[in-house]
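> Quick check, what structure comes out for this input:
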Amino acid sequence: MSDYDRTPRPSFLKGLLFIAVIAVGVALLAMFVLSQRSSEGPLVISEEPTPLAVDVVVADVQSSLALDEKFTGIVQPRRSSDLGFADGGRIAALNVDVGDRVTDGQILAVLDTRALRSQLASAEARVNEARASHALAMNTVERQQTLMARGHVSQQRVDEALAQAATADARIEAAKAQADTLRVQIDLASITAPYPGVITARNFDEGAIAPQGAPVFALVETGSLEARIGLPANLASTLEPGQVYTLQSDNGPIDARLRSVTGVIEAGQRSVTTVFDITDATTVSAGAVVRLSLSRDVEENGLWLPVSALAEGQRGLWSLYIAVPQDGGWVARPGLVEVVQSDGERAFVRGAISDGDRIIIDGLQRVAPGQAVAPRPAPMAASYSSEG
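Purely as a prediction, here's the structure:
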């Protein structure tokens, strides 16, 4: 007998034992599944999903939109000037510095005028000399006229005396004009404040040679401030010059009187410039940003919705879901709208919405087209009415 024939073979009893082990395992698995039953009975897979509870608002489409638009401007001094000397010269004194407040007519700086005053004294002396010559010429005229009356001189001698007197009178006027010119130059050798304001720049020090017309100081008016605001032409035409309007700044409201509307549309901004005078210049500083709020009605069908009801779509449109009745329940139907105006946490939209539609306003990430939903009124639904 070969070695192969001596190898032991599995017996019939071992096969039965293997089948029994398999049967016990299946039974234990079945018992485990049955043990997972709920208290209400065995686990059953529902054929219809439970509707998703969603908050909705009832659409109330309005025919017009009240837009509250804000326009920005900058507060600036009504007047500002770069002050310098009409003629150049050495600066003798600077009486103010940056940040100093000055009054109308206050002397801010002066040049060295010693040479000009010396020239003025000489010119005044020439005026006196010319007057003396004129007096002598007039006496000569009187004597010549007396002699002519007695027949001792001819008319020509009288005419010559009159001509000399006229020449002396002209010399007086010339000397006086030269003296007046020097007085003006002395007056222009000082810088005076043309209006009340504050010094914002100083470009020279004492002893420096200031060129003719070079800015020595920069002066900004403090008593009068204005704000220039660009508006669309249709809105600018509704404003009334002389009327007081309220502007908003970072420090609060500011009253400003409308001085003028240019009426000319600027090519770059496509707006009309309006100029407001700040009634109380102490309430705001030059350079502050101010805003003017204006309301206007736009003929536009739509309604206000919370931004949570919108999801960004394509081509500038936005998507939303409307709960519509179907087979005794409600399902979510998608729709597209266009945002006309945004105002913080809400937006005015127009599009595929009708009066009475129940618009889902939250949980859009959980909603799919055709999904069964259970609509319920949103707690703050009244805040999204047409009144805003």
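> From now on I want contacts and neighbour counts done on CA atoms only, so please keep to that.
Noted.
> Quick check: what element follows the one helix or strand residue 261 maps to along the chain?
Per DSSP states H and E: residue 261 is located in strand 252-265. Downstream of strand 252-265, the first helix or strand assigned by DSSP H and E is strand 272-278.
> Check which helices and strands that following strand sits against.
Under the contact criterion of 3 or more CA pairs under 8 Å, 6 or more residues apart in numbering; DSSP states H and E, strand 272-278 touches strand 225-231, helix 233-236, strand 252-265.
> in the helix or strand just after it, what's buried?
Reading on from strand 272-278 to the C-terminus, the next helix or strand found by DSSP H and E is strand 289-306. By neighbour count on 16 or more other CA atoms under 10 Å, the buried set for strand 289-306 is 289, 290, 291, 292, 300, 302, 303, 304, 305, 306.
> Distance of residue 168 relative to residue 142?
Remark: distance between residue 168 and residue 142 (CA to CA, to the nearest Å) = 15 Å.
> to compare against the first, here's another:
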Amino acid sequence: MSEQASATATEESSSSTKRSTQRHFLTKRNSLLLLLTVAAGAVAIVMFRSESSTASTDEVSPSAKPLPVSIFEVQRFNNYLRQRDYTGILQEARRSQLGFQRAGEVIELLVDEGQAVSDNQVIAKLDTRHIEAREQQFEAQRLEAVAVLRELINGPRSETIAAKRAELETLRAQSKVLEKQLARREKLVQGNSVSREEYESYLHQAEAAAARVDMVNRQLDELVTGTREEQKAAQQARIDQLDAMLADVKHDLDDAELRAPYAGRVAARMIDEGAVIQAGAPVVELVDSTNLEAWVGLPVATAAGLSPGSVHTLLVDGLSVQATVHSLAPEVDRATRTRNVIFKLSADQAAAPQGSVLPGQVFRFAAEQRVEKSGFWVPTTALTRSTRGLWSVYVVVPAEEVETPTSGSSENTPGSIIARRDVELLDTVDEQCFVRGTLRSGDRVVSSGTHRVVTGQRVTTDDDAMAMRAGENQ
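Predicted structure coming up:
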């Protein structure tokens, strides 16, 4: 029994604890709902008061003193010029990787990176010992050929001709002796005093002597006549051939010196002294830093407005540089859909001041573009935000053009009042905005202080003040 009583007491205690927890939770929830209700009511009251204040502000008393405002008359434009900035890059007019036209060992490299070089300045040299040896060989061969040609032109010496004549006379004398001996032997052979064999021996000797006389006589004629023209021409051709070989050697000597093709600066040096290179291998990279070009991509219509030879101003790191339009690319870049315009900078502009204009720098070019849109120019201070993404301006109109409700009736209020015109903002240039909308040419737009005026408010302008003074004077 005692155990049952204890269990019953435990259950009652647990139930009491649960009921207490539930009551505490309900109390907290009710408090939170009450706080949210109070906050919502406060927000509603604030919004109501704000709307009431705005409404009271928009309501203008007809008896309120007119507010002086600044105005200007707008005019309609069928188009306008828009200045846009485009970015380009300066490039060297020429960039070359210089190398030797022949292979060899580099024995001198006379420039370093960043060094300025003049036109035709020697940059590097190759070993020329083998070329110089060939040159000496060809020069010796030429001297020999020239001497032979001189001998051919001058002909044989007089002593040689005299000796040949003496030899001819000797042979003639011998031939005559043999002819006489042959004549005697011929008579003797007819009388059978000598044998036929002995006669024929003398006959052959006489014929041989006559042949020798004829041969020496021809040689003498050749010596007297001189060298044939064909021999002279052949020897002259040999000399010309040696001259060409010497000229080729001189070209090799010239090619052993690497010279700058134009004035510029060394951008990179690829090798050092002692390197053995092949023909055409790059030695240094030279850039023409005195003749710069400015490349910029422009829209096709904008580029078409630039003519070659026209002078324009480029802005390079805050420095104004004069440049001349050199040429326009013949096609549109397929990646950027722009047309490249190439400007030429003069040598003075590229060099001054103190090399501040260098290849690789970025420049800005301002180009005017005509926009074919109709609208009005207004200052930015004349715009106020409107609904649906539009803007609005306040205009000053005669009060008789607008019916202002006063005391439940309509009547014309004298003077000028404020009216609202909704406009669309098309473009902004500096402190001016190009807009279109319900404006008309000649409308008087409030230029500043738009936060001080509302629709229907009475205002005065300089024109109104002048009219009032004129009326008082009358």
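> hang on, the earlier thing: between residue 168 and residue 142 of the first structure, which one's more packed in?
Counted by other CA atoms under 10 Å, residue 168 of the first structure and residue 142 do not tie: residue 168 has more neighbours, with 22 against 14.
> To which secondary structure element is that one assigned?
Taking DSSP H and E as the criterion, residue 168 of the first structure maps to helix 155-188.
> Over to residue 82 of the second structure?
Using DSSP H and E, residue 82 of the second structure maps to strand 80-92.
> mind listing what's buried in that strand?
Residues of strand 80-92 of the second structure classed as buried: 80, 88, 89, 90, 91, 92 (neighbour count, 16+ other CA under 10 Å).
> Which residue comes closest to the residue most central in space within the first structure once chain neighbours are left out?
Geometric centre of the first structure, nearest residue: residue 72, 3.1 Å, by CA atoms, centre = their mean. Using CA to CA, 6 or more residues apart in numbering and skipping the chain neighbours, the partner closest in space to residue 72 of the first structure is residue 291 (4.5 Å).
> what does the one you found align to in the second structure?
In the second structure, residue 291 of the first structure lines up with residue 364, judged by TM-score structural alignment.
> Which helix runs longest in the second structure?
Determined from DSSP state H, the single longest helix within the second structure is helix 2-58.
> hmm, back to that, okay, the helices and strands packed on strand 272-278 of the first structure in TSV with distance to residue 95 of the first structure and mean neighbour count next?
Formatted as TSV, these follow (distance: least, CA to CA, whole Å; neighbours: other CA atoms under 10 Å):
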stretch	distance to residue 95 of the first structure	mean neighbour count
strand 225-231	26	22
helix 233-236	45	14
strand 252-265	35	16
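> so can I have CSV of the ones you listed showing distance to residue 83 of the first structure?
As requested, these are arranged in CSV below (distance: least, CA to CA, whole Å):
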stretch, distance to residue 83 of the first structure
strand 225-231, 20
helix 233-236, 36
strand 252-265, 27
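> Hmm, residue 190 of the first structure is touching residue 108, no?
Yes. Assessed by CA atoms under 8 Å, residue 190 of the first structure is found in contact with residue 108 at 7.3 Å.
> before we move on, back to that, elements contacting the following helix or strand past the helix holding residue 168 of the first structure?
Downstream of helix 155-188 of the first structure, the first helix or strand assigned by DSSP H and E is strand 190-192. Packing contacts for strand 190-192 of the first structure, counted by 3+ CA pairs under 8 Å, 6+ apart, involve strand 107-111.
> Many thanks, I have nothing further to ask.
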